[in-house]
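**Q** pasting a predicted model and its sequence here:
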Amino acid sequence: MRILIVEDELKMASYLRKGLTEASYTVDIADNGRDGLFLALHENFDLVVLDVMLPELNGFEVLRRLRVQKQTPVLLLTARDTIDDKVAGLELGADDYLSKPFAYAEFLARIRSLLRRAPRGTRDVLTIADLEVDLIRRRVRRGETRIDLTAQEFALLQLLAERQGEVLTRTFITSQIWDMNFDSDTNVVDVAVKRVRAKIDNSFDKKLLHTVRGMGYVLEDRS
């Protein structure tokens, strides 16, 4: 997923980008409101982290103009902690509001919560090679073969299919499917991937679910 951070404190922006990148998000940064608004309007982001006190255009004005054209989820980030400021931001269309200073763990939890609430893409069926993942009927097929998955296995396959071609780390997968912090001693992801692979790959010549050593897993057609 792709996140835009609009923050003029470069040290703060760099810190947040480092943490989000480690959590497997793609992050862009703008250091003023005008550039942030341009990027938010002309690029496709899953979430915007928007500081209120910005040069050129303040965060409230950026949010007001953004909402005219887009409904991208927005987390307001600011040192202003008055009730009036919070109400103003929410009435302009902010989805959440976090006051500085804050703990990074809370920031990441807010990000994950907003991304879970955000509507998914408009496609009802995800396809890769001869694999079809029907998001409405919750059905999976490879060619003419129906594949039965548990709810957890389907969630894992859906995550991989929505981001096909992207290497997803174990940390990211656990945060999205199990909503928990990754424990390096836990092999829950490897076990789940093994079960899904057995169902969608083992009986077929073309393999789609690949392990990227030292990084994670990717669903892609390598033929």
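**A** The structure has been received and is ready for your questions. Residues are numbered from 1 along each chain as shown.
**Q** every contact and neighbour count from this point should use C-alpha atoms.
**A** OK.
**Q** in contact with the closest residue to Lys86 other than its chain neighbours, which residues are there?
**A** Excluding the flanking residues, the one nearest Lys86 by Cα to Cα, 6 or more residues apart in numbering is Tyr97, at 6.8 Å. Listed by Cα atoms under 8 Å, 6 or more residues apart in numbering, the contact partners of Tyr97 are Leu75, Leu76, Leu77, Lys86, Gly89, Leu90.
**Q** helix or strand next in line after whichever helix or strand the second one is part of, which one?
**A** Under the criterion DSSP states H and E, the helix or strand holding Leu76 is strand 74-78. Proceeding C-terminally, strand 74-78 gives way to helix 83-92 as the next helix or strand, assigned by DSSP H and E.
**Q** go through that next one and flag the buried ones.
**A** For helix 83-92, a neighbour-count test (16 or more other Cα atoms under 10 Å) marks Lys86, Gly89, Leu90, Leu92 as buried.
**Q** how many residues are close by the residue nearest to the last one when sequence neighbours are not counted?
**A** Right, Leu92. Counting by Cα to Cα, 6+ apart, Arg64 is the residue found nearest to Leu92 once chain neighbours are left out, at 5.8 Å. Close neighbours of Arg64, defined as other Cα atoms under 10 Å, add up to 15.
**Q** Leu90 is in contact with Arg64, correct?
**A** No. Counting by Cα atoms under 8 Å, Arg64 stays clear of Leu90, with 10.7 Å between them.
**Q** for the helix or strand containing the residue nearest to Leu92, which residues meet the burial criterion?
**A** According to DSSP H and E, Arg64 maps onto helix 59-69. Along helix 59-69, the positions that meet the burial threshold by neighbour count (16+ other Cα under 10 Å) are Gly59, Phe60, Glu61, Val62, Leu63, Leu66, Arg67.
**Q** out of these, the closest to Glu220 would be?
**A** Leu66 (34.3 Å; Cα to Cα).
**Q** need the contact list for that closest one.
**A** Contacts for Leu66 were tallied using Cα under 8 Å, 6+ apart; they are Leu37, Ala40, Leu41.
**Q** and if we set it to 10 Å?
**A** Residues near Leu66 by Cα atoms under 10 Å, 6 or more residues apart in numbering: Gly36, Leu37, Phe38, Ala40, Leu41, Phe60, Thr72, Val74, Leu92, Gly93.
**Q** isn't there a strand covering Lys11?
**A** No. With DSSP: H, G, I helix; E, B strand; the rest coil as the criterion, Lys11 is located in helix rather than a strand.
**Q** so what's it up against?
**A** For Lys11, the residues meeting the contact criterion (Cα under 10 Å, 6+ apart) are Arg17.
**Q** let's bring in a second model and compare:
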Amino acid sequence: MSLQILLVEDDLHLQRQIAGQLAGFGHEVQVAGDGTEALSLVGRHAFDVVILDWMLPSVDGITVLRELRAEGMDMPVLMLTALGHTMDKVEGLEAGADDYVVKPVDPLELNARLQALMRARKVSERPANTIAAGDIVISPSRMAAWRGDQPLNLSQTEFKLLLELVRDAGTVLTRAMLIERVWGRDFVTTTNIVDAHIRQLRVKLLQYGEDPIGTVRGIGYVLQV
């Protein structure tokens, strides 16, 4: 399983070493050298998992972790620590870390722990009240969606559009119907707002398979199952 990883480590030698090892397992890795940069990157990119060093300049790892959780970001976080003391590990787990690895890092163990975190997260994220069409699964109560085993990082509007398409999979929904359901009955627009958001939604769905949204020219869209 290839992952989008944020590695937060201020030791440049160790940062390059770990990033290179993870890339060797097929992962895409972005790096940050301090907590401030890490928080900025997380706000602008969708990561599957964060590898977070405990000791960082300016903003330490525990503070970064607490801010991520306070902002509602629930991606798995694996802490790197050179301390090895039980209370430090407990503090990290209580702050919202999913796992930890003590330095020096064994690349095989690190990759195995990352894969285990993702498998566990996929199981726990799938609540009972989901609806599905083809390989797309949606949880309306959690505003979460997946394609296959991959979580989709959707905006609120993209999620609402996909939800309507999944609910009426195989049925053509006109642009007027989608505007009423997603933006509201009183919403007035002279722009191609539906087409623009469908394009954005398609880009995200195409990451994990073929385009499932059919266009009915001059009318609207249909989720093909």
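**A** Perfect, I can see it now. Nothing here was measured: the structure is a model prediction, and the numbers come from that model.
**Q** of the contacts of Leu66 of structure 1, select the buried ones using a PyMOL command.
**A** In PyMOL, selecting the buried portion of the contacts of Leu66 of structure 1, with burial taken from 16+ other Cα under 10 Å, looks like this:
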select buried, resi 36+37+40+41+60+72+74+92+93
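**Q** any chance of the contacts of Leu66 of structure 1 in CSV, with distance to Pro119 of structure 1 too?
**A** Formatted as CSV, the entries for the contacts of Leu66 of structure 1 read as follows, by distance: Cα to Cα, whole Å:
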residue, distance to Pro119 of structure 1
Gly36, 22
Leu37, 21
Phe38, 23
Ala40, 17
Leu41, 18
Phe60, 23
Thr72, 10
Val74, 13
Leu92, 19
Gly93, 16
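**Q** and the longest helix seen in structure 2 with strand 77-81, angle?
**A** Secondary structure of structure 2 per DSSP state H: the longest helix is helix 107-125. Orientation of helix 107-125 of structure 2 against strand 77-81 (axes from the mean of the first three to the mean of the last three Cα atoms, to 10 degrees) gives an angle of 150 degrees.
**Q** ok, and for helix 107-125 of structure 2, which residues are buried?
**A** Buried residues in helix 107-125 of structure 2, defined by neighbour count with 16+ other Cα under 10 Å: Pro107, Leu110, Arg113, Leu114, Gln115, Leu117, Met118.
**Q** check the offset of that helix from the chain's centre.
**A** Remark: helix 107-125 of structure 2 is offset 14 Å from the chain centroid, using Cα atoms, centre = their mean, to the nearest Å.
**Q** for it, packing partners?
**A** Contacting helix 107-125 of structure 2 under the criterion 3 or more Cα pairs under 10 Å, 6 or more residues apart in numbering; DSSP states H and E are the following elements: helix 12-24, strand 49-53, strand 77-81, strand 99-102, strand 144-147, strand 150-151.
**Q** make it 8 Å
**A** Helix 107-125 of structure 2 sits against helix 12-24, strand 99-102, with contacts defined as 3 or more Cα pairs under 8 Å, 6 or more residues apart in numbering; DSSP states H and E.
**Q** following that helix, which helix or strand comes up?
**A** Moving toward the C-terminus from helix 107-125 of structure 2, the first helix or strand encountered (DSSP H and E) is strand 131-133.
**Q** and whatever helix or strand comes next after that next one, what does it pack onto?
**A** For strand 131-133 of structure 2, the succeeding helix or strand toward the C-terminus, using DSSP H and E, is strand 136-139. Other helices and strands packing on strand 136-139 of structure 2, by 3+ Cα pairs under 8 Å, 6+ apart, are strand 131-133, strand 144-147.
**Q** wait, which of those strands is closest to Leu14 of structure 2?
**A** For Leu14 of structure 2, the closest of these is strand 144-147, at 33.8 Å, according to Cα to Cα.
**Q** ok, back up a step: and the residue nearest to Lys86 of structure 1? What does it align with in structure 2?
**A** Per TM-score structural alignment, the equivalent position to Tyr97 of structure 1 in structure 2 is Tyr100.
**Q** roughly how far does its match sit from Ala144 of structure 2?
**A** In this structure, Tyr100 of structure 2 and Ala144 of structure 2 are separated by 26 Å, where distance is defined by Cα to Cα, to the nearest Å.
**Q** mind checking how far Asp95 of structure 1 is from Arg117 of structure 1?
**A** 10 Å.
**Q** okay, the angle between the helix holding Arg64 of structure 1 and strand 74-78?
**A** Using the same axes, to 10 degrees, one finds that helix 59-69 of structure 1 and strand 74-78 are set 170 degrees apart in direction.
**Q** Provide the aligned range in structure 2 for stretch 47-64 of structure 1.
**A** Mapped onto structure 2 with TM-score structural alignment as the criterion, stretch 47-64 of structure 1 occupies residues 49-66.
**Q** between the two ends of the matching stretch, how far is it?
**A** The first and final residues of stretch 49-66 of structure 2 sit 15 Å from each other (Cα to Cα).
**Q** contact partners of it?
**A** 3-10, 33-36, 38-39, 75-81, 92, 95-97, 114.
**Q** what do we get in structure 2 for Ser24 of structure 1?
**A** Aligned counterpart of Ser24 of structure 1 in structure 2: Gly26 (TM-score structural alignment).
**Q** okay, the angle between the strand holding Leu76 of structure 1 and helix 83-92?
**A** Regarding strand 74-78 of structure 1 and helix 83-92, their directions subtend 160 degrees when assessed with the same axes, to 10 degrees.
**Q** against structure 2, where does strand 74-78 of structure 1 fall?
**A** Aligned by TM-score structural alignment, strand 74-78 of structure 1 corresponds to residues 77-81 of structure 2.
**Q** for the matching stretch, give me the average deviation versus structure 1.
**A** In the superposition with structure 1, the aligned residues lie an average of 0.4 Å away from stretch 77-81 of structure 2, counting by mean Cα distance after the TM-score superposition for structure 1.
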